[in-house]
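Peer 1: Build the 3D model from these lines:
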Amino acid sequence: MIAAPPPMIALAIAIVCEVIATSTLPKTEQFSQPLPTIITLVGYGIAFFFLSVAVKTVSIGVAYAIWCGAGIILVALISWLWHGQQLDTAAVLGITLIMAGTIVINVFSKSVSH
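Peer 2: This next block holds a predicted model:
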């Protein structure tokens, strides 16, 4: 049996797979396109598996906050770069606050195993 990765590595893998799945979701065209649909479903499956690995030692609240914060930032960036979607000032401010919160949790929280 393969050993589980450290919790923060598992969480990082979960985030990357979730971002890939979410970024591919529009290309599924409501799950009518096979390849993007497979990528989306497999991405979410892998993401949830590695999230379950991470929450064995990281509190679910902290893991989910990091997952959401990083996911929002990365998906917004990908949406802007690849899908040409624009963000207004309020969206950029909100994403900046989410980023700040994620950094505070990662750097200062005793709930995160570093």
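Peer 1: can we go C-alpha only for contacts and neighbour counts from here?
Peer 2: OK.
Peer 1: Does anything pack onto the longest helix belonging to the chain? Which helices or strands?
Peer 2: Among the elements of the chain assigned as helix by DSSP state H, the one spanning the most residues is helix 60-82. On a contact count with 3 or more C-alpha pairs under 8 Å, 6 or more residues apart in numbering; DSSP states H and E, helix 60-82 meets helix 7-24, helix 89-108.
Peer 1: now the other sequence, so there's something to compare against:
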Amino acid sequence: MGYLLLAGAIAAEVAGTTAMKYSEGFSKLVPSLVTVVGYLVAFYLLAQTLKTIEVGTAYAIWAGIGTATIASIGMLFLGEAVNAAKLAGIVLVIGGVVLLNTGGAH
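Peer 2: Alright, predicted model coming up:
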């Protein structure tokens, strides 16, 4: 159940961050509200996750997968540059999350 809650926290954070891009500095109401609600839901679900998953593991997954997802969304849908350094960074972030999970499982 913890990892399901964590997935929800990641999705809410990604939605909130994506909406922030469209809020134009919080000058547009609807994207601004989506940003605030997204982050409130993300932190609530992350807090629930911490009941069953260690904080270091949960936060690393939340931050790492969220960052990799936002970077991918930027490159795929928002016209951000795609280059080898960005792709390598995403791979390293995901690799770090996997390494933390496999190291923490023993």
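Peer 1: Any idea what the TM-score is?
Peer 2: The TM-score (TM-score structural alignment, normalised by the length of the second structure) is 0.91; 106 aligned residues with a C-alpha RMSD of 1.4 Å.
Peer 1: Go through the helices and strands packed on helix 60-82 of the first structure and pick out the most buried.
Peer 2: With neighbours defined by mean count of other C-alpha atoms under 10 Å, none of these is more surrounded on average than helix 7-24, at a mean of 22.
Peer 1: and that helix, which stretch of the second structure?
Peer 2: Aligning helix 7-24 of the first structure against the second structure (TM-score structural alignment) gives residues 2-19.
Peer 1: how much does the matching stretch stray from the first structure?
Peer 2: Averaged over the aligned pairs, stretch 2-19 of the second structure sits 0.5 Å from the first structure after superposition, using mean C-alpha distance after the TM-score superposition for the first structure.
Peer 1: who's in contact with that stretch?
Peer 2: Under the criterion C-alpha atoms under 8 Å, 6 or more residues apart in numbering, residues 31-32, 34-39, 41-46, 48-53, 58, 62-63, 65-66, 69-70 lie in contact with stretch 2-19 of the second structure.
Peer 1: Next: stretch 86-93 of the first structure.
Peer 2: W80.
Peer 1: Tell me the spacing between the spatially most central residue of the second structure and K28 of the second structure.
Peer 2: Residue closest to the average C-alpha location in the second structure (C-alpha atoms, centre = their mean): G66, at 1.8 Å. Using C-alpha to C-alpha, to the nearest Å, G66 of the second structure is found at 24 Å from K28 of the second structure.
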